[in-house]
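*Asks:* pasting the sequence and the predicted coordinates here, then a few questions.
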Amino acid sequence: MNALNIQQGASSHSAYDLRDPNSQVEERHTLAVLVENEPGVLARVIGLFSGRGYNIDSLTVAEVDHTGHQSRITMVTSGTPAVIEQIKAQLGRIVPVHEVHDLTVEGASVERELGLFKVCGQGDKRVEALRIAEIFRANVVDSTLESFVFELVGTPSKLDAFADLMRPLGLKELARTGVAAIARGV
């Protein structure tokens, strides 16, 4: 928030889009890209990032229109406002790309991620792991005498917090799907 209590970058349609395009501060952005579902498209999109030294923090891809042969790529990346604008412009120039949406600036969106956590422990550590899992509303999807596998769906920060609490209790392995995101409203 700034001094006027106006959220910066609230919407690209807002009169209060106050993001400084010359800022050197790194911002996290969630991009949704609608592409043709054909071989090599994902490689071209990823090549754009690797060829310019940009990082992808999260990447999910799935077919969203079987009859129209379209897939949706949801990616989370970080960069200065100028870098983010450059990424969006370059993505839009790739031929099989139909639409590029920056969910971070286009308004409110919902982000979720699935994580599987293998926690090994005995005695009090097992009881504590189950107690924390209940607080986070994680499901036990596998259980042995030595370990649990928890399933947790939530924001990336919720999964990070759960992992941080499980590490001292015996977190042995972690698998995450990456962020799936969609704009709120109509």
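*Replies:* Everything's here; your move.
*Asks:* drop to CA atoms for contacts and neighbour counts, all remaining ones
*Replies:* OK.
*Asks:* show me the helices in the protein, by range?
*Replies:* If you assign secondary structure with DSSP state H, the helices in the chain sit at 41-52, 81-93, 124-136, 156-166.
*Asks:* can you put those in a markdown table and add distance to residue 66 and mean neighbour count?
*Replies:* A markdown table is the format used below for those (distance: least, Cα to Cα, whole Å; neighbours: other Cα atoms under 10 Å):
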| stretch | distance to residue 66 | mean neighbour count |
| --- | --- | --- |
| helix 41-52 | 16 | 14 |
| helix 81-93 | 22 | 16 |
| helix 124-136 | 35 | 15 |
| helix 156-166 | 29 | 16 |
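*Asks:* here comes the other one, which I'd like you to weigh against the first:
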Amino acid sequence: MKIQHRDTERHVLTIMVDNEAGILAKIAGLFTARGYNIDSLTVADISEDHAVSRITVVTSGPPPVIDQITAQLERLVPVHKVTDLTEAGPYVERELALIKVAGKGENRVEALRIADLFRAKVVDTTTSSFVFELTGAPDKINTFVALMRELGLVEVGRTGIVGMMRGTEGT
């Protein structure tokens, strides 16, 4: 159940954690216990010795709740640092999607034309379908998927959002 509030805002949080079993469940549980949805979740090992992972969570909520979630995340023992990219300053966010489209004739030609406009790469093709790879902002991917729905969308797989501060400052 997602709780909706008038002043709900979308936030992108990055969480640096010890790479250990159970940490993802603890973090997800923190959101679940408060009735807030995780819109996107990605995890990657980021250190050479495999000791630290970076978790990126996209969620929505009123600012006081986001502040409370951030404070509670910071109190978890294996958490090194929590950064709310939305509040910290300019940042970049991207997502990768694989989009399978079936089509023949004009629909096939149109799907290729639109893919070219969106700079989507064809990563697999048969005589009756394509799999496109598209990287970009979530809105770009949403728009591409909506256009492909009209041309024979079969399946969509998305990685979730990854975000990073712009410039030389790290999270």
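*Replies:* Arrived safely. Treat the numbers as computed from the prediction; the structure is a model and nothing was measured.
*Asks:* now the helices of structure 1 in CSV, with distance to residue 58 of structure 1?
*Replies:* Listed next are the helices of structure 1 as CSV, based on distance: least, Cα to Cα, whole Å:
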stretch, distance to residue 58 of structure 1
helix 41-52, 12
helix 81-93, 15
helix 124-136, 22
helix 156-166, 10
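*Asks:* of the ones you listed, which is nearest residue 67 of structure 1?
*Replies:* Between residue 67 of structure 1 and those, the tightest spacing by Cα to Cα is seen for helix 41-52, at 17.6 Å.
*Asks:* in structure 2, which residue range corresponds to the closest one?
*Replies:* Residues 23-34 of structure 2 are matched to helix 41-52 of structure 1 when aligned by TM-score structural alignment.
*Asks:* contact partners of that stretch?
*Replies:* Contact partners of stretch 23-34 of structure 2, identified using Cα atoms under 8 Å, 6 or more residues apart in numbering, comprise 17, 37, 38, 69, 72, 73, 78.
*Asks:* give the contact list for the counterpart of the last one in structure 1.
*Replies:* In structure 1, the residue paired with residue 78 of structure 2 according to TM-score structural alignment is residue 96. Residue 96 of structure 1 makes contacts with 35, 36, 41, as judged by Cα under 8 Å, 6+ apart.
*Asks:* closest to residue 180 of structure 1 among those?
*Replies:* Nearest to residue 180 of structure 1 among the contacts of residue 96 of structure 1, with distances taken as Cα to Cα, is residue 35, at 15.8 Å.
*Asks:* from residue 59 of structure 1, how far off is the residue lying closest to that closest one once chain neighbours are set aside?
*Replies:* Distances taken as Cα to Cα, 6 or more residues apart in numbering place residue 97 nearest to residue 35 of structure 1, at 4.4 Å, with adjacent residues excluded. Plainly put, residue 97 of structure 1 is 16 Å away from residue 59 of structure 1 if you go by Cα to Cα, to the nearest Å.
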